[in-house]
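**Q** Sequence plus the predicted model coming up.
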Amino acid sequence: MQINPACILSIFLLSFISISGASSAHNENDFLECLTVQFHRSNSDSDSIYTPKNVSYLSILQSSIRNLRPASNSRQKPVVIITPEHESEIQAAIYCSKKHGIQLKVRSGGHDYEGLSYISQTPFFIVDMRNLRSISIDTEKNTAWVQTGATLGELYYTISQKSKTLAFTAGVCPTVGVGGHFSGGGYGMMSRKHGIAADHIIDAKLIDANGKILDRESMGEDLFWAIRGGGGTSFGIVVAFKVQLIVIPETVTVFNVSRTLEQNATQLVHRWQYFADKIDDNLLLRLFLRSFNSSNGKRTIGAFFTSLYLGRVDDLLPIMQQKFPELGLVKEDCTEMPWIESTLFFAGFQGESLDVLLNRTQVSTAYSKAKSDSVMQPIPEHGLESIWNFLEEEEENGAELQFSPYGGRINDFSESEIPFPHRSGNIFMIHYGVGWADNAEYQRHINWIRRLYSFMARYVSKSPRAAYFNYRDLDIGMNNIKGNTSYRQASVWGFKYFNNNFRRLVKVKTEVDPTNFFRNEQSVPPTSTQ
């Protein structure tokens, strides 16, 4: 089984285990009645409410879940799924949630590594933002209002219909939801030239724990700061983001060149670490590493150099020949295309119609687990060779490491500009991923990725050991499922994601949601509940 290098962990859930017990049924019925009454009062369509008795309930629940693993460990199904079409329906959901004590989970896309948007250990319901996905482009001001239920694919497609030279810097997988991706950072193939998605958010519309609808001016700069990289679901429900679009050339260049151990992959990967964050800002040279069977049937390690250059091939080649002649890149390895077609290339849809970007589902039947690290010093060759040994333990194409370079525009901001702290001093980010089809093998694969993560401690950032919030990992620490979580306990994971910005995030949380209404296993806690 192969992990798609463009859409890591894009995995579809087929089944969910049984509903919560009858002991909470009365409270759940009262909650459902509350929703029905509140929706009626706001003249909203009650068809936006789905209970387990509804024939569409299961398909809606499953439609945007990408990972079988979290649900396989959960005993709870959502008591209700709400698919609001109006802000008043979200306000009603918040009101009824507070009144009857049913936990609210909000979901925009479903690329949620630990399933925190669709599972819980206590009775809960889902506000699924799928119907709030309008996108409005202003080509005169180069801005866009994007509702958080939209996917990256829908955003990219809509921009392409308005302009050939406007784009947005965000991730590569088209089914990723805007809400979680933007509020957690949003690294992508143009990040070295244009930063991450959160760097370009200029306004937002958020519904707070009191049901008030706020924009940047009314929410204040502290809360606006927090939802640009600190995770929106700790502070409210973000309904829409206003973003500044970027201007790009009409023609960009892509390539995906692979080298095996027999083709000096170890030396090439080692060399890559010394310039990937310092090369021309128009070039982002990403690395995917996995084991596979070569054409002669022999198991080997493959290093896949997957790149986007914001310009033409004749300008790219001299840069590569100067900075990375060892790769031996030639013109025939490269393809020129409009930027919008490059989004298909990196998502594995090269040659297909642009309409594929509007497809909100990607069916899979796999389980997966992921982790992340930041690297500040190059990993020596003997360290890389140890990584190869780990990769060879897993099935062919069953595990993958992704090296994503920092540098360029990412470094132009201070660590505290927004909650995303991974700026200067970091060479690249590592994403570790492993996938499997039979959950009987669960523990073996989990043990494998944890052993690899433990081994890598000697080569990555320390005090704290950094992690990327959008690659959520409950192994690094979590809140109490029931009861309050102390600042000290939350700091175990909080400083890994946000470094010193975690302190400010806690302060903002205390001011805007002191009762900790918006919460999950890794939500920012307020000090007032400790």
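**A** Perfect, thanks for sending it.

**Q** C-alpha only now, for contacts and for neighbours.
**A** OK.

**Q** who does the helix ranked longest in the chain touch, helix- and strand-wise?
**A** Longest helix of the chain, by residue count under DSSP state H: helix 25-41. Helix 25-41 sits against helix 87-100, with contacts defined as 3 or more Cα pairs under 8 Å, 6 or more residues apart in numbering; DSSP states H and E.

**Q** try this one next to it:
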Amino acid sequence: MVPSSSSILSILLVLLLSPFIVSHALQDRFLKCLSRTSESSFPFSTVLYTPKNSSFSSVLQYSAQNLRFTLPSVPKPEFIFTPLQESHIQAVVICSKQLGIHLRVRSGGHDFEGLSYVSEIESPFIVVDLVKLRSISVDIEHSSAWVQAGATNGEFYYRISEKSNTHGFPAGTCTSLGMGGHISGGAYGAMLRKYGLAVDNVVDAHIIDVHGRLLDRKAMGEDLFWAIRGGAGGSFGIVTAWKVKLVPVPSAVTVFTVTRTLEQGATKLLYRWQQIADQVLDEDLFIRVQIGTANVSRQGKRTITTSYNAMFLGDANRLLQVMKHSFPELGLTRQDCIETNWINSTVYMSGFANNTPPEVLLQRINMDRAYFKGKSDYARKPIPEKALEGLWEKLFEAESPLVVFTPYGGMMNRISESQTPFPHRKGTKFMILYWSSWQDATENVAEHINWTRRVYSYMTPYVSKNPREAYANYRDLDLGMNRNSNTSFVEASAFGTNYFKGNFYRLVHVKTKVDPDNFFRHEQSIPTLPQQMGLRNEVEFISSKA
């Protein structure tokens, strides 16, 4: 019997509308569960955005820093939930677990691979966006502060400066980083040689676990507290706030940027910087090197530029003495130096023009968002001049490449690899970032991504080995990924040891203990050990690897 045209039309309508019907039903069940679970009468629908909402796209894209993951072809969440308080997140976790809904958590959206707001392996999924959890409480008397996960670096720095001009915090130089994810992965910045990482200065935290419980350090226990301070986000629960200790900064801080090209001896100068940046330089001094290309003639001839971008915890006169003793080759002059205070130095190191008012730190949106691909490395010995010349050739292959060398040493050498999950400590001379960005979605994306891979491959002989180390906050799916919800320990160890070295195995132990069913997961989350392994075998396994 041949179906009538009206029957065919009905079938097509059902097929076309079924995703919307399922989606609506899911949202309805979720909202009912939230109302049931929460003790308040809060109207949860007011903080839930679906694709039918006119503001859905703007909310989704608001803090999506990598525009590659905002394109129409990229999977979108069923809805976005923007909780106003911690109890809302507790209800979300409980209901997501009950209803079998996968969730992603976003605080600042700087994830290089978009894992905080995109899922390629889970469908359907939702995004819990912590953008409205941004309370900051600064206690100068006790040199401490509580900062919620949705607050940005810039907001936190500014609120500290409102209370004191001799206190600061050693986190990143990008001002739109969300404090939740930023600190979860380590968080390095211009004071790492003096005070270490942000995670080295965390003294307490609030986390919502897989059971929907709100735990502080005492309640979560030292194992979980260890894991969340550098074990990267999305694996153990939802961190909602950090308590950190503030660090002393002098009233006078000096910054400078000095650029040298190939024609000005950039290669030999950079080789010299590698020899002294981690060991010889005063730990009050941080000098990173930003390497790119520039045109030097109207005919389009290009050269390599090496920009020495620095912050010194002290006045210009003392800085000049330090530089004369340790790095005279740069030729720093008093005219190069900008003497200011700590809060203005954070503005400068963020890339804003000198004399930009510090209120710019309250601007949560990164105005330089782009399509990009990034990769990271760690160097334990200087890269030879000949190898640098080969790197220059790679940079000439790209339109607007960027490579950044960030110095270690100082306090980083005095903290054990196992004190936090972040293992890149003693013996690390500098970290490397490879970066390719573009502004037009129609550009050849594959070519940009392949450029970073070619540079990364070229650098293999000159960087850390066994494992080749990488920074967890610079997520890189090229290193490996979990292919489905049944996270494979073997597959995860490929990228896990890159990020965490031997600490990966302790992270697995903590994960298996606190989230045995792997509720909190993503493409590079920490896996659980197979249940059939048994507790005794698990302990023996972890002990053998740690």
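**A** Thanks, I have the structure now. If you're wondering where the values come from, they're calculated on a predicted model, not measured in any experiment.

**Q** TM-score for these two?
**A** Superposed pair, TM-score by TM-score structural alignment, normalised by the length of structure 1: 0.93. Supporting alignment: 510 aligned residues with a Cα RMSD of 1.9 Å.

**Q** ok, back up a step: now do the longest helix of structure 1 against helix 87-100: the angle between them, please.
**A** Here the directions of helix 25-41 of structure 1 and helix 87-100 differ by 150 degrees (axes from the mean of the first three to the mean of the last three Cα atoms, to 10 degrees).

**Q** quick one: whatever helix or strand comes next after helix 25-41 of structure 1 to chain centroid distance?
**A** Remark: after helix 25-41 of structure 1, the chain's next helix or strand is strand 49-50, criterion DSSP states H and E. Centroid separation for strand 49-50 of structure 1 versus its chain: 27 Å, with Cα atoms, centre = their mean, to the nearest Å.

**Q** Quick one: average offset of strand 49-50 of structure 1 versus structure 2, please.
**A** Between strand 49-50 of structure 1 and the aligned residues of structure 2, the post-superposition mean distance stands at 1.3 Å (mean Cα distance after the TM-score superposition for structure 1).

**Q** Provide the contact partners of that strand at residue level.
**A** 56-57, 80-83 (Cα atoms under 8 Å, 6 or more residues apart in numbering).

**Q** Mean distance between the longest helix of structure 1 and structure 2 after superposition?
**A** Mean for helix 25-41 of structure 1 is 4.3 Å (mean Cα distance after the TM-score superposition for structure 1).

**Q** so R159 of structure 2 sits right up against I136, yeah?
**A** Yes. With contacts defined as Cα atoms under 8 Å, R159 of structure 2 counts as touching I136 at a distance of 7.4 Å.

**Q** if you count what's nearby, which of these two comes out ahead?
**A** Comparing R159 of structure 2 with I136 by other Cα atoms under 10 Å, the one with more neighbours is I136, at 21 against 17.

**Q** can you count the residues close to P19 of structure 2?
**A** Neighbour number of P19 of structure 2 under other Cα under 10 Å is 11.

**Q** can you check L395 of structure 2 too?
**A** Counted with other Cα under 10 Å, residues neighbouring L395 of structure 2 total 22.

**Q** repeat for S48 of structure 1
**A** S48 of structure 1: 18 surrounding residues under other Cα under 10 Å.

**Q** which non-adjacent residue is nearest M179 of structure 2?
**A** Closest residue to M179 of structure 2 apart from its sequence neighbours, by Cα to Cα, 6 or more residues apart in numbering: A149 at 4.9 Å.

**Q** Okay then, goodbye and thanks.
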